[in-house]
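Enquirer: Could you work out the structure for the sequence below:
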Amino acid sequence: MTAGTRSLEDSFATVPVPQGAGFWRRLAAFVGPGWLVAVGYMDPGNWATDIAGGSAFGYALLSVVLLSNLMAIILQSLSARLGIGAGLDLAQACRRRTSRPVAIVLWVLAEVAIVACDLAEVLGTAIALKLLFGLPLVWGVVITGLDVFLILALQRFGFRRLEAFIASLLLIIAGCFALELFWAGPDWAAAAAGLVPRAEIVTNPAMLYIAIGILGATVMPHNLYLHSSIVQTRAYGSSEAQRRDALKLATIDSTVALGLAFFINAAILVLAAATFHTAGRTDIAEIEDAHRLLAPMLGVGAASAVFAIALLASGQNSTVTGTLAGQIVMEGFLDIRLPVWLRRLVTRGIAIVPAVLVVAASGDRGATDLLVLSQVVLSLQLPFAVIPLVAFTASRGLMGAFAAPRWLVVLAWAITAIIVALNGYLIRGYIAG
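Expert: Here you go, the predicted structure:
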């Protein structure tokens, strides 16, 4: 492959954009990549922190969910800017703009993050299969290896069909939680008040720790690689005016999709607050405990099943986007291409082996600990994706006229500093037990 290799070459510029059409028709052509990105903001790793926050502190941490979502919107807009403005995905930019040793280190860290993310997807899907069908976790973990065939089948029908599949599952998740909220009947005035930050979040160590967990589980490093690539599946043209229009439409797409992600994360926290916190069950912090108690505490037999269906849809969605991110990272950093099925089997195999061993040896509790550990690994890798992204999009030498404006660069560096500092605090707390 040459230095000019396109990102996701088989899908590059395969979605037509009607030039000269009205705003809504052009926007419709760009709807899709943002939905794939939104998947990473509502994966099983987010569920545990949202449940813990809602059950322990009611609606108070909704402001943290909102703040983390706003941070994500800024970072994903920079990811789209890199793909459209420089014509490079983040992995390609790292390979071309850093020394060989630095690029290798960044590649290894990105691969570790993708494996950690895949591990969370494996465990989330396995837990959902257990909750729905009573399947032992070990067998659920093994069965998740078969979803490689789902990915292959979807990709045969083109990128637009893949996006439609993702969007359908996201709507199922949203519908499930809309039902749960209807049954739970939360205090909406208290929930609205929870959107306003309060000093107690910083002064209360227990609240601060869960707040940091919510922030740490929100911004996923693989999403920054993913978004910078998949925006280039649109055939938006090469002129500056066309690319500026593409950047505007891609940013709208990701912002709206992340708005849906905010609704789902907020819904999980609100559900936990309305169901568990108000009943004095402030100790609920695990997905399986929440599932077990939802039906009896809400008095609705279907509540637990609907919760598990949403979890299964979340795990499957994350599987698809994790596959794409893995392909983008390997091709971008190493400039080599592997068949998608082989790439998927390798990453899924690396995730399944430790999951099977831990679950077989430690049971369900081991699965929960492994899920938490996967989020810590993702937190460790996050600075090595965010810092290059902000630096590249601020560079006029790389971005030209599409370099981020100064106000956006300052805001992005401030967000980066907050995320890095809080993730460091979270990791220190995890190590200290």
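
Enquirer: From here on, just use CA atoms for contacts and neighbour counts.
Expert: Will do.

Enquirer: does residue 307 sit in a helix or strand, and which one?
Expert: Per DSSP states H and E, residue 307 falls inside helix 303-334.

Enquirer: Packing partners of the next helix or strand after that helix?
Expert: Sequence order places helix 340-362 as the next helix or strand after helix 303-334, per DSSP H and E. Helices and strands in packing contact with helix 340-362 are listed as helix 100-133, helix 137-143, helix 148-156, helix 303-334, helix 364-381; criterion 3 or more C-alpha pairs under 8 Å, 6 or more residues apart in numbering; DSSP states H and E.

Enquirer: export those helices to a markdown table and tack on mean neighbour count and distance to residue 7?
Expert: Rendered in a markdown table, the data for these read as follows (neighbours: other C-alpha atoms under 10 Å; distance: least, C-alpha to C-alpha, whole Å):
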| stretch | mean neighbour count | distance to residue 7 |
| --- | --- | --- |
| helix 100-133 | 22 | 16 |
| helix 137-143 | 20 | 31 |
| helix 148-156 | 15 | 16 |
| helix 303-334 | 24 | 7 |
| helix 364-381 | 20 | 22 |
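
Enquirer: Second chain to compare with the first, below:
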Amino acid sequence: MHTQESSASLSEVHQSIDTTKPQRSKWRRILAFFGPAYLVSVGYMDPGNWATDLAGGSRYGYTLLWVLLMSNIMALLLQSLSARLGIVRGRDLAQANRETYPAPVNFILYILAEIAIAATDLAEVLGMAIGIQLLTGLPLIWGVSLTVLDTFLLLVLQRYGIRKMEAFIIALVAVVGTSFLVQLLIAEPPMGEVVKGFVPALPDETALYIAIGIIGATVMPHNLYLHSALVQTRKISKTESGIRRALKINFADTAIALNLAFFVNAAILILAATVFYKAGHTGIADLHEAHRMLEPLLGSKLAPILFAVALIAAGQSSTVTGTLAGQIVMEGYLRLRINPWLRRLITRLVAIIPALIVILVAGEEKIGELLVFSQVLLSLQLGFAIIPLIHFVSDKQTMGVFAIKPIVKAAAWLISSVLVYLNIRMVYNEAEAFVNSEHPWWIDGLIFLVILGFIALLVITVLYPWLSRYRKMHSAQMHPVKLSLGDLEKPVYSRIAMALDFSEQDARVITNALAQGSPHTEYVLIHIVESASARYFGNDALDFETQKDQEQLDTYIALLAQRGVKATGQLGYRHRAKEIARIVKAENADLLVLGGHGHSGIKDWLYGETVNHVRHKVHIPVLVVQ
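Expert: Prediction:
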């Protein structure tokens, strides 16, 4: 864990994909932009959306398809605004909030964003666990526990860069889409009736409630943070024409990706309408029940298998994007960075623990209620992501000619108002049902205070950017406007340590170490013995390898002495990084030089990451020689 030193969003992959290379063909330059929206789109087809789609299709047939289409149009506008913020200002939504709102407000917004991400992850955990159970029959409690293993999948993906991660997500989205396409071909829905479903109609109040659920579950708060950061992985020309081109291509990318998500959601609703509604099963909204009924109603064993596979793929793809969103939120609001695998593990445990408690205490039948609760938590956060976003992309002072036009602004505020109203109504209904149940009076008072607090925060997020003229125009890192470089005196090192592995690379390490020193510098040669007995017995080991390593170290010291270089040697044992750091501190070295082998990915697991670990354990400059 450390304070973020760069103001770039997702700095490890920031502008890592160059879309400006002149040697590329026109289509390759265009395709280089494609990818971020597909990572965003998985949030629109995650397991949290499936229940409302199943309920709408099984109860009202194809009637509510128009609600899905309207939700998709809303999402397209909001995600394109998020991408615009990242492309034009080079800021993600969390960074822009940090620059605009007071520190206490930002801290609350950060907490809410983290709660939203945890709630999203909870839905993904439950969806994946249910999918595993449906596919294998494994008890739900074990399926929930197994989902912690995807932490390591994310670790592997991040080592191969953002492009490989996008390819993995696109592959999972393809699995989901193909699964439902095959199920639709088996179900053979009447296309004439399907088309009629796009005509707006609400048969009764229950249909309105389900429509609210569909719309409320569509736009995920974390996706707005995510999209504004992912578009910055592309290096673009910062000219007016270059920015316009990037905005145009990213809009096309967003439109294609969200239409794929719309197809998946529509396919779930159409499948439920064709299979359940037509057969008179109008009360199906549970994933288990839907899976169980597919085979007898369709007469195919393939359909329920594809349903479970799609559920697992949807949950797995969402876990990756949820972790990235968590990293963006933490770095943007707090300027704090922790290892991605640790971030993922913490988020996943926060999601797993409530699920395990509910299963152990109340039983598997209460999992559906927990899934609904996760969507309510998401609903609470939505307004606090949309409202600041509209403020930022409307601001001509920071967006210049790329500020959104009045008609787009009006549409955005209208959509924001509708979504906030629908989500407040959903939360109000849940709170009312809870208040009417039996419990201590002080819980009602606590709920009332929380509601007042949310209303007050909502008012602040709406009014503060308009009322306050104080705008922080510098970066989210908050560097001083003018930096002094001082006298730039050349450092003088009295003791330089060098870590050697007795390979051909030693010559380069020693040469670079000598270049940093002066005639009065003393050098400390370090080598870590890695034989089995040395690992076990430490400095008490007198095996053949230890003796040979000591001889080689003495040879190096003698050769340096012939050149007038004063050097001593130290052998270390067991853990390489810990031993190098220990010897460096014990010898009071003021510079460390060591070799970097340049391997990555699975080789880091096989051979270790000595350089990375050592530099975090010492408090002196470290020179890495490749």
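
Enquirer: State the span of the second structure onto which the helix holding residue 307 of the first structure is aligned.
Expert: Helix 303-334 of the first structure corresponds to residues 303-334 in the second structure, going by TM-score structural alignment.

Enquirer: Check the mean deviation of that stretch from the first structure.
Expert: Between stretch 303-334 of the second structure and the corresponding residues of the first structure, superposition yields a mean separation of 0.4 Å, by mean C-alpha distance after the TM-score superposition for the first structure.

Enquirer: again with stretch 66-79 of the second structure
Expert: Following the fit onto the first structure, the mean deviation recorded for stretch 66-79 of the second structure is 0.2 Å by mean C-alpha distance after the TM-score superposition for the first structure.

Enquirer: The first structure: matching residues for that stretch?
Expert: Using TM-score structural alignment, stretch 66-79 of the second structure corresponds to residues 63-76 of the first structure.

Enquirer: Compare the helices and strands packed on helix 340-362 of the first structure and give me the one nearest residue 429 of the first structure.
Expert: Relative to residue 429 of the first structure, the nearest member of those by C-alpha to C-alpha is helix 364-381, separated by 10.5 Å.

Enquirer: now the closest one and helix 340-362, what's the angle there?
Expert: 130 degrees (axes from the mean of the first three to the mean of the last three C-alpha atoms, to 10 degrees).

Enquirer: for helix 364-381 of the first structure, packing partners?
Expert: helix 44-57, helix 100-133, helix 205-218, helix 340-362, helix 406-431.

Enquirer: Now do the last one: which elements does it pack against?
Expert: It refers to helix 406-431 of the first structure. Counting contacts by 3+ C-alpha pairs under 8 Å, 6+ apart, helix 406-431 of the first structure packs against helix 62-81, helix 205-218, helix 364-381, helix 383-394.

Enquirer: just checking, what packs against the longest one?
Expert: So the one you mean is helix 62-81 of the first structure. Packed next to helix 62-81 of the first structure, using 3+ C-alpha pairs under 8 Å, 6+ apart, are helix 188-194, helix 205-218, helix 221-230, helix 240-275, helix 383-394, helix 406-431.

Enquirer: so it versus helix 221-230, what angle?
Expert: Between the axis of helix 62-81 of the first structure and that of helix 221-230 there is an angle of 40 degrees, by the same axes, to 10 degrees.

Enquirer: Now do helix 62-81 of the first structure: distance to the chain's middle.
Expert: Counting by C-alpha atoms, centre = their mean, to the nearest Å, helix 62-81 of the first structure is centred 11 Å from the centre of its parent chain.

Enquirer: Distance-wise, check residue 17 of the first structure relative to residue 236 of the first structure.
Expert: Note on residue 17 of the first structure: its distance to residue 236 of the first structure, by C-alpha to C-alpha, to the nearest Å, is 6 Å.

Enquirer: and those two? which has more neighbours close in?
Expert: Legend: neighbour count by other C-alpha atoms under 10 Å for residue 17 of the first structure and residue 236, higher for residue 236 (25 against 19).

Enquirer: For the second structure, identify the residue most remote from the centre.
Expert: Centroid-distance maximum for the second structure: residue 562 at 55.8 Å, with C-alpha atoms, centre = their mean.

Enquirer: Quick one: map that residue onto the first structure.
Expert: Taking TM-score structural alignment, residue 562 of the second structure has no aligned residue in the first structure.

Enquirer: swap in residue 44 of the second structure?
Expert: If you follow residue 44 of the second structure across to the first structure using TM-score structural alignment, you land on residue 41.

Enquirer: Same question for residue 8 of the second structure.
Expert: Using TM-score structural alignment, the equivalent of residue 8 of the second structure in the first structure is residue 6.

Enquirer: Could you tell me which residues make contact with that match?
Expert: Applying C-alpha atoms under 8 Å, 6 or more residues apart in numbering, one finds that residue 6 of the first structure lies in contact with 12, 88.

Enquirer: Fine, thanks again, bye for now.
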